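Visitor: the following block contains a protein sequence and its predicted model.
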Amino acid sequence: MSKFLSLKLWFALSTVALLAACAQQPVKHADYTAFKNARPRSILILPPDNTTTDVQASNSMMSQMTMPLAEAGYYVVPVAVMEETFKQNGLTTAGDIQQTSPAKLREIFGADAVLYSKITQYGTSYRVLDSVTVVSASAKLVDLKSGDVLWQGSATANSNEGNNSGGGGLIGMLVVAAIKQISNSLTDKSHHIAGVTSYRLLQAGPPRGLLYGPRSPKYGTD
């Protein structure tokens, strides 16, 4: 057997072993102790901290975060009410708004908990042989009475998930990549992917998701 084939065999066996080891590792569950003690009923969503270069990222993400929380069984303070309240008080950027103390947020909005979030990736990038739209974000839920972190998580989604298409040669791949780039730009693909990321980030259920809220038929079962 040649050295090249031996190296390929070693790499293949190592990959299989690594995947097997990962598969055997137990899923780590989140610590829900503080969450269960607080049992929030209402949540205030603050504008996400946008660390990307796309100025639309924060509004796009925030507009799609209410639904998964509502589906999880929580009352969510209307985003328009939140934005207008801060605007009337001279706060318009996510950074300034997120500096507001938990006690002040509870006094103004009367919510039980507040959701802080951060966007780390948002947009479409063109590669030599492909074009991909990626949205990544993280979030944490904080109790507005105690200031304790009740839950935190992260999620990502991209436009190439489940895409196993191949063939067509180099020219074909370049053409497909160019078409995808144009299509993603014209159809605001990032906004669609942000919706997938929002749902993954804020869906309820173990082992890493939020606990179900009091408006959910699954409340108390987790």
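Guide: Received it, and whenever you're ready, just let me know what you need.
Visitor: CA atoms for contacts and neighbours, from now on please.
Guide: Will do.
Visitor: secondary structure element for residue 195, which one?
Guide: helix 189-202 (DSSP states H and E).
Visitor: I meant residue 171, not that one.
Guide: helix 169-186.
Visitor: next one: the longest helix seen in the chain to chain centre, how far?
Guide: Once the chain is assigned using DSSP state H, the helix that runs over the most residues is helix 3-24. Centroid displacement of helix 3-24 relative to its chain, using CA atoms, centre = their mean, to the nearest Å, is 32 Å.
Visitor: what of stretch 47-63?
Guide: 12 Å.
Visitor: now do the helices in the protein.
Guide: 3-24, 33-38, 57-62, 66-71, 79-88, 94-97, 102-109, 169-186, 189-202.
Visitor: of all those, which one is nearest residue 149?
Guide: Nearest of the helices of the chain to residue 149, taken as CA to CA: helix 33-38 at 7.5 Å.
Visitor: list of residues touching the closest one?
Guide: 143, 148, 149, 150, 151, 211 (CA atoms under 8 Å, 6 or more residues apart in numbering).
Visitor: if you set the cut-off to 6 Å instead, what comes out?
Guide: residue 150 (CA atoms under 6 Å, 6 or more residues apart in numbering).
Visitor: what comes up buried for that helix?
Guide: Buried residues in helix 33-38, defined by neighbour count with 16 or more other CA atoms under 10 Å: 35, 38.
Visitor: make a markdown table from the helices of the chain and add distance to residue 216 to it.
Guide: Formatted as a markdown table, the helices of the chain follow (distance: least, CA to CA, whole Å):
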| stretch | distance to residue 216 |
| --- | --- |
| helix 3-24 | 32 |
| helix 33-38 | 15 |
| helix 57-62 | 22 |
| helix 66-71 | 7 |
| helix 79-88 | 21 |
| helix 94-97 | 29 |
| helix 102-109 | 22 |
| helix 169-186 | 36 |
| helix 189-202 | 14 |
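Visitor: okay, pairing it with this:
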Amino acid sequence: MKKFYPFIGVLVLLVLQGCESTSRSYSKRDAYPLMYEEAVKSILVVPAVNQTTAADAPVLYATTVLPPLAEAGYYVMPIPVVEQLFQQQGITDGSQLREVDTGQFKNLFGADAVLFVTIVRWDTSYYVTGGNVSVGLDFTLVSTTTSQTIWSQAQTLNVETSGNSNDLLVSIIATALNTAFTKYIDLAHDINGAAIRQLPVGPYHPNHRQDGEEPVSQTGRVVNR
């Protein structure tokens, strides 16, 4: 039995190290050091990549992203103008821009960074006595100087729309109404706010360069309401 003791000790050590790594909290400076090095002032938001079957998702989403970025202290290139310029070049989906040298965005728009957003969920689901509405977004901010990813987040918000009635017919009707009145735009606003709160604030925010020790949550969060 004694010959197994060294192996057991190593196993326990690995488990403890694993627990430590998953429970460790990170500050903004630890998680996103390049944000502080790059001194980003201006952000270009390109058309979202739509991985869902909802054809109108990118158009609806585009109306939600500018305010939280501006409130975080960044200058954001006017989104309608940017989208019109891309459309004139036949670009309507952000996937067409993923392989473009990000330095081109700096040359054309003068932006310090470009934000790519992927819509991974924009769905309504029903089951026998209930339903839910779900929006999932992936964010990637890329430097136009170095082409490196300097910030990223991924969050999904699920809203339960079940009728919660003992009467099956009443519950079905209530679920349908609740689902119909749950607006995707409102969920997108909430996700933008939650994700961008993890972003180090920009130069037009009073806490610029003073938020480095603030904790950040893990990327890839799923929130149910």
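Guide: Alright, I've got the coordinates. Quick caveat, the model's predicted, so the values are computed rather than measured.
Visitor: quick TM-score on the pair, please.
Guide: Once the chains are overlaid, their TM-score stands at 0.77 when taken by TM-score structural alignment, normalised by the length of the first structure; 190 aligned residues with a CA RMSD of 2.4 Å.
Visitor: could you give the number of residues near residue 14 of the first structure?
Guide: 12 (other CA atoms under 10 Å).
Visitor: how much space between it and residue 22 of the first structure?
Guide: 12 Å (CA to CA, to the nearest Å).
Visitor: ok, residue 121 of the first structure next?
Guide: Distance, residue 121 of the first structure to residue 22 of the first structure, using CA to CA: 26 Å.
Visitor: ok, the two, which is more surrounded?
Guide: Of the pair residue 121 of the first structure and residue 22, residue 121 is the one with more neighbours under other CA under 10 Å, namely 21 against 11.
Visitor: ok, that one touching residue 136?
Guide: Yes - the pair residue 121 of the first structure and residue 136 qualifies as a contact (CA atoms under 6 Å) at a distance of 4.8 Å.
Visitor: and for residue 69 of the first structure, the neighbour number?
Guide: Residue 69 of the first structure: 24 neighbours (other CA under 10 Å).
Visitor: need the counterpart of it in the second structure.
Guide: Alignment note (TM-score structural alignment): residue 69 of the first structure maps to residue 69 of the second structure.
Visitor: how much space separates its match from residue 185 of the second structure?
Guide: Shown here: residue 69 of the second structure relative to residue 185 of the second structure, a distance of 16 Å by CA to CA.
Visitor: again with residue 97 of the second structure
Guide: When residue 97 of the second structure is compared with residue 185 of the second structure (using CA to CA), they lie 24 Å apart.
Visitor: and residue 114 of the second structure, by the same measure?
Guide: To residue 185 of the second structure, residue 114 of the second structure is 22 Å away according to CA to CA.
Visitor: which one's more surrounded, the two?
Guide: When residue 114 of the second structure and residue 185 are compared for neighbours, residue 114 comes out ahead with 24 against 16, by other CA under 10 Å.
Visitor: ok, for the more buried one, nearest residue in space, not its chain neighbours?
Guide: residue 44 (4.6 Å; CA to CA, 6 or more residues apart in numbering).
Visitor: which residues touch that neighbour?
Guide: 77, 111, 114.
Visitor: aligned to the last one, what sits in the first structure?
Guide: To tie it back to what came earlier, the one meant is residue 114 of the second structure. Counting by TM-score structural alignment, the partner of residue 114 of the second structure is residue 114.
Visitor: wait, isn't its match in contact with residue 46?
Guide: No - Residue 114 of the first structure lies out of contact with residue 46 (CA under 6 Å); the separation is 7.2 Å.
Visitor: residue 67 of the second structure versus the nearest residue to residue 155 of the second structure once chain neighbours are set aside, what's the distance?
Guide: Nearest residue to residue 155 of the second structure, sequence neighbours excluded (CA to CA, 6+ apart): residue 221, at 4.7 Å. As judged by CA to CA, residue 221 of the second structure and residue 67 of the second structure stand 22 Å apart.
Visitor: repeat for residue 17 of the second structure
Guide: Taken as CA to CA, the span from residue 17 of the second structure to residue 67 of the second structure is 41 Å.
Visitor: what does residue 195 of the second structure correspond to in the first structure?
Guide: Per TM-score structural alignment, residue 195 of the second structure is aligned with residue 201.
Visitor: contacting residues for that match?
Guide: Residue 201 of the first structure sits in contact with 154, 155, where contact means CA under 6 Å, 6+ apart.
Visitor: the closest residue to residue 202 of the second structure other than its chain neighbours: how many residues sit nearby?
Guide: Using CA to CA, 6+ apart and skipping residues adjacent in sequence, the residue nearest residue 202 of the second structure is residue 73, 4.2 Å away. By other CA under 10 Å, the residues close to residue 73 of the second structure number 19.
Visitor: residues in contact with residue 73 of the second structure?
Guide: Here residue 73 of the second structure is in contact with 201, 202, 203, 204, 205 (CA under 6 Å, 6+ apart).
Visitor: any idea how far the closest residue to the third one other than its chain neighbours lies from residue 109 of the second structure?
Guide: Nearest residue to residue 203 of the second structure, sequence neighbours excluded (CA to CA, 6+ apart): residue 73, at 5.7 Å. Relative to residue 109 of the second structure, residue 73 of the second structure is positioned 18 Å away (criterion: CA to CA).
Visitor: try residue 87 of the second structure
Guide: 15 Å.
Visitor: again, but for residue 182 of the second structure
Guide: Distance of residue 182 of the second structure to residue 109 of the second structure, computed by CA to CA: 36 Å.
Visitor: looking at the two, which one has more neighbours?
Guide: residue 182 (17 against 14).
Visitor: just give the closest residue to that one, not the sequence neighbours.
Guide: residue 133 (7.2 Å).
Visitor: great, nothing more from me.
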